[in-house]
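Undergrad: Pasting a predicted model and its sequence here:
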Amino acid sequence: MLDQTIKVELSTTKKQKPNADQLQFGKIFTDHMFIMDYTEGKGWHDPRIVPYQPITLDPSSVVFHYGQTVFEGLKAYVTKEGKVQLFRPEKNMERLNQSNDRMVIPKIDEQFALKALKQLVSIDKDWIPTAEGTSLYIRPFIIATQPFLGVAPSSQYKFMIIMSPVGAYYKEGLNPVKILVENEYVRTVKGGTGTAKTGGNYAASLKAQEISSQKGYSQVLWLDGIEHKYVEEVGSMNIFFKIDGKVVTPELSGSILPGITRDSIIQLLKYWNIPVEERKISIEEIYEAYDKGLLEEAFGTGTAAVISPVGELLWKDRKIVLNNGETGPLSKKLYDTLTGIQYGTVEDPFGWIVTVE
């Protein structure tokens, strides 16, 4: 572990906290943030918690021109007893380093980063909303800060953590979404940056998302970038299908982000002795299963929504409605169990929860 003390500068002017019914995702931020710098030859240094504030960067900083950046997303929850909990945060730090490796960013000390995250949450724990379904969204990220116009890894970086109180994702219950299968644009390809959580992947998805919104669909179902045949992800989530009693999800083939919620769902299904497979799934197979009456449910998984049931799919002008457009029993059970573990109302048999003092 990095043998450095985290310097703490507390804010002298506290912000007004929003009411639970006014929370919008990523619009309001807590009083403090974490920053740590990297300099080539010196390594990561000067870890500090400071008042939330703008940062000053040179206009030629590498991040602005060549997109050398990675990020993570996780949440802090308050139990009915007032305990502050994190859900598998060590996996986020592990994945951050996997993204660092792909984007040629110096790796962080995962244990030290988690220590810093927990200290930041502890300082701003009064910002964690307590209304049902609310939480504190935590965004660790790294940007390349060297002032240099050249296609090469930066020699300077900043690792930061900011936090935002967020409302319940499903204010009116767990409702299925309409999905458009994307046939022209792709999210990424094997050998690309699909397995890294980097900004460019999300920028590349915006055009297809804009088109789907114009057609009245909330998300895009991405197909593989080579054959435009195999299912990959839905929006910025992993995707699962329940076909004839068995749950299938695309295998991690080199272009799919290894979701922490995805992994948790797979472990839960195995724990319940529900058959689950990670393999290639073609969009044709999905439609054939529907035609045979075997396609029971489909749902996306991710940090923000946990479970996002799919109620409708449109592919090449052919629309299919899943489970009468209603949330399926497995989707509901998975959502209730996972959120129950996160909020401390359901037993955690996996040791996923980390408590913040």
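TA: Perfect, thanks for sending it. This one's a predicted model, so the numbers in the text were calculated from it and none came from an experiment.

Undergrad: Could you use CA atoms for every contact and neighbour count after this?
TA: Noted.

Undergrad: What residues sit buried inside the helix or strand harbouring Gly340?
TA: Per DSSP states H and E, Gly340 falls inside helix 329-343. Buried residues in helix 329-343, counting neighbours by 16 or more other C-alpha atoms under 10 Å, are found at Leu330, Ser331, Leu334, Tyr335, Asp336, Thr337, Leu338, Thr339, Ile341, Gln342, Tyr343.

Undergrad: Out of those residues, which is nearest to Pro129?
TA: Nearest to Pro129 among the buried residues of helix 329-343: Tyr343, at 12.0 Å, using C-alpha to C-alpha.

Undergrad: What is the neighbour count of the nearest residue to that closest one once chain neighbours are set aside?
TA: Among residues not flanking Tyr343 along the chain, Thr79 sits closest, at 5.1 Å (C-alpha to C-alpha, 6 or more residues apart in numbering). By the criterion of other C-alpha atoms under 10 Å, Thr79 has 16 neighbours.

Undergrad: Could you do the one 4 residues further on as well?
TA: Lys83 sits with 13 neighbouring residues when counted by other C-alpha under 10 Å.

Undergrad: so how far is Ala76 from it?
TA: Taking C-alpha to C-alpha, to the nearest Å as the measure, Lys83 falls 10 Å from Ala76.

Undergrad: Next: Tyr170.
TA: Tyr170 sits at a distance of 17 Å from Ala76 (criterion: C-alpha to C-alpha).

Undergrad: Compare those two (neighbour count), which wins?
TA: The neighbour count for Tyr170 versus Ala76, taken as other C-alpha under 10 Å, is higher for Ala76 (26 against 12).

Undergrad: dropping in the other structure now:
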Amino acid sequence: MKFLCLRQPVRLTLRFARMVSSFRADDMHITLTNNPQRKPDNSQLVFGANMSDHMLVVDFTASLGWGRPHILPLDTLPIHPAAKVLHYGAELFEGMKCYRGVDNKIRLFRPMENMLRMTRSAARTALPPFDELELLKCIKKLVSIDQEWVPYADDCSLYLRPTYIGTEPSLGVTLSADAKLFVITGPVGPFFPTGMKAVRFLADPQFVRAWPGGCGAYKMGSNRSSNRYHPSHPPCCCCATVGRSKLMRMSKARRSSTFYL
């Protein structure tokens, strides 16, 4: 057997650093619910209103690093009122879907694209890194446990919401030393009230959501703060007045070609 001797010290690649500092799906602890919910009728589904029986939770602390992933019955999260997510928006999320095919197989839609964007968003938010492949394994296990929540309908799906928040209880304007990553899921119908029909958009340069050097390329809650769906909100009023379903926010720098939904 031959060994390769290196004269120079080996620098850890970013991917390897993620792996050694990440949680592992093989360490997962699972607690199943004793009180499964009644599943809603597919024809009555409202986007985001129904949750499945279980959730995935993983905690990070500065002293211990990543803990074990846990799949638990759906419940509220205990959080300190000084947690940085509540004051400085140390938060990001993803939106994923999985579908039940005509062959009864359940398929996630391009999940690695979501995982890669989530790690990019985590880096931009300065939250601790993790291995996206390990998270995807955990998510697949969660979907497997709640597979009966994937609707048996062509126009419905199971929506997955991975979320990552800074939880350090400190009002100091610093990076969050503690964090929580969790995933909740729920059956959904079409996003728009029009169902699977085409929708009409309003492109208005008055409203801007992203700008060069900002966070528009990342999936953060702050990007949605100007996108409320209340009828009294100015952008929504504009859309409703002209019979449009949603506003296209345009980049002031390139109003003719760049749009943000």
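TA: Good, I have the coordinates. These numbers come from a predicted model, not from an experiment.

Undergrad: Just give the TM-score of the two.
TA: TM-score of the superposed chains, computed with TM-score structural alignment, normalised by the length of the second structure, equals 0.84; 234 aligned residues with a C-alpha RMSD of 1.9 Å.

Undergrad: hmm, back to that, which two of the buried residues of helix 329-343 of the first structure have the greatest separation?
TA: Greatest spatial distance in the buried residues of helix 329-343 of the first structure: Leu330 and Tyr343, 19.7 Å, computed using C-alpha to C-alpha.

Undergrad: which helices and strands does the helix holding Gly340 of the first structure pack with?
TA: strand 74-78, strand 84-87, strand 295-302, strand 306-315 (3 or more C-alpha pairs under 8 Å, 6 or more residues apart in numbering; DSSP states H and E).

Undergrad: Please repeat the previous calculation with a cut-off of 7 Å.
TA: In terms of contacts (3 or more C-alpha pairs under 7 Å, 6 or more residues apart in numbering; DSSP states H and E), helix 329-343 of the first structure is packed against strand 74-78, strand 306-315.

Undergrad: Out of the ones you listed, which gets nearest to Glu285 of the first structure?
TA: strand 306-315 (12.5 Å).

Undergrad: now the closest one: which residue numbers in the second structure?
TA: Per the alignment by TM-score structural alignment, strand 306-315 of the first structure matches no residues in the second structure.

Undergrad: do stretch 128-142 of the first structure as well
TA: Alignment of stretch 128-142 of the first structure against the second structure: residues 150-164, by TM-score structural alignment.

Undergrad: gap between the two ends of that stretch?
TA: So stretch 150-164 of the second structure: terminal residues 23 Å apart, C-alpha to C-alpha.

Undergrad: so which of the helices and strands packed on helix 329-343 of the first structure comes closest to Ile138 of the first structure?
TA: Ile138 of the first structure sits nearest to strand 74-78 of all those, at 5.2 Å, using C-alpha to C-alpha.

Undergrad: mean distance, that closest one to its aligned residues in the second structure?
TA: Mean deviation of strand 74-78 of the first structure from its aligned counterpart in the second structure after superposition (mean C-alpha distance after the TM-score superposition for the first structure): 1.0 Å.

Undergrad: Might you quantify the distance of that strand from its chain's geometric centre?
TA: 13 Å (C-alpha atoms, centre = their mean, to the nearest Å).

Undergrad: tell me what it is packed against?
TA: So strand 74-78 of the first structure, by 3+ C-alpha pairs under 7 Å, 6+ apart, packs with strand 84-87, strand 135-144, helix 329-343.

Undergrad: how big is the angle separating the second one from strand 74-78?
TA: Meaning strand 135-144 of the first structure. Relative orientation of strand 135-144 of the first structure versus strand 74-78 (axes from the mean of the first three to the mean of the last three C-alpha atoms, to 10 degrees): 150 degrees.

Undergrad: how far off helix 329-343 does strand 135-144 of the first structure point, in degrees?
TA: Following the same axes, to 10 degrees, one obtains 80 degrees for the angle between strand 135-144 of the first structure and helix 329-343.

Undergrad: could you pull out the helices for the stretch 151-300 of the first structure?
TA: All helices of the stretch 151-300 of the first structure, identified by DSSP state H, counting those that start in this stretch, fall at 199-203, 206-214, 260-271, 283-291.
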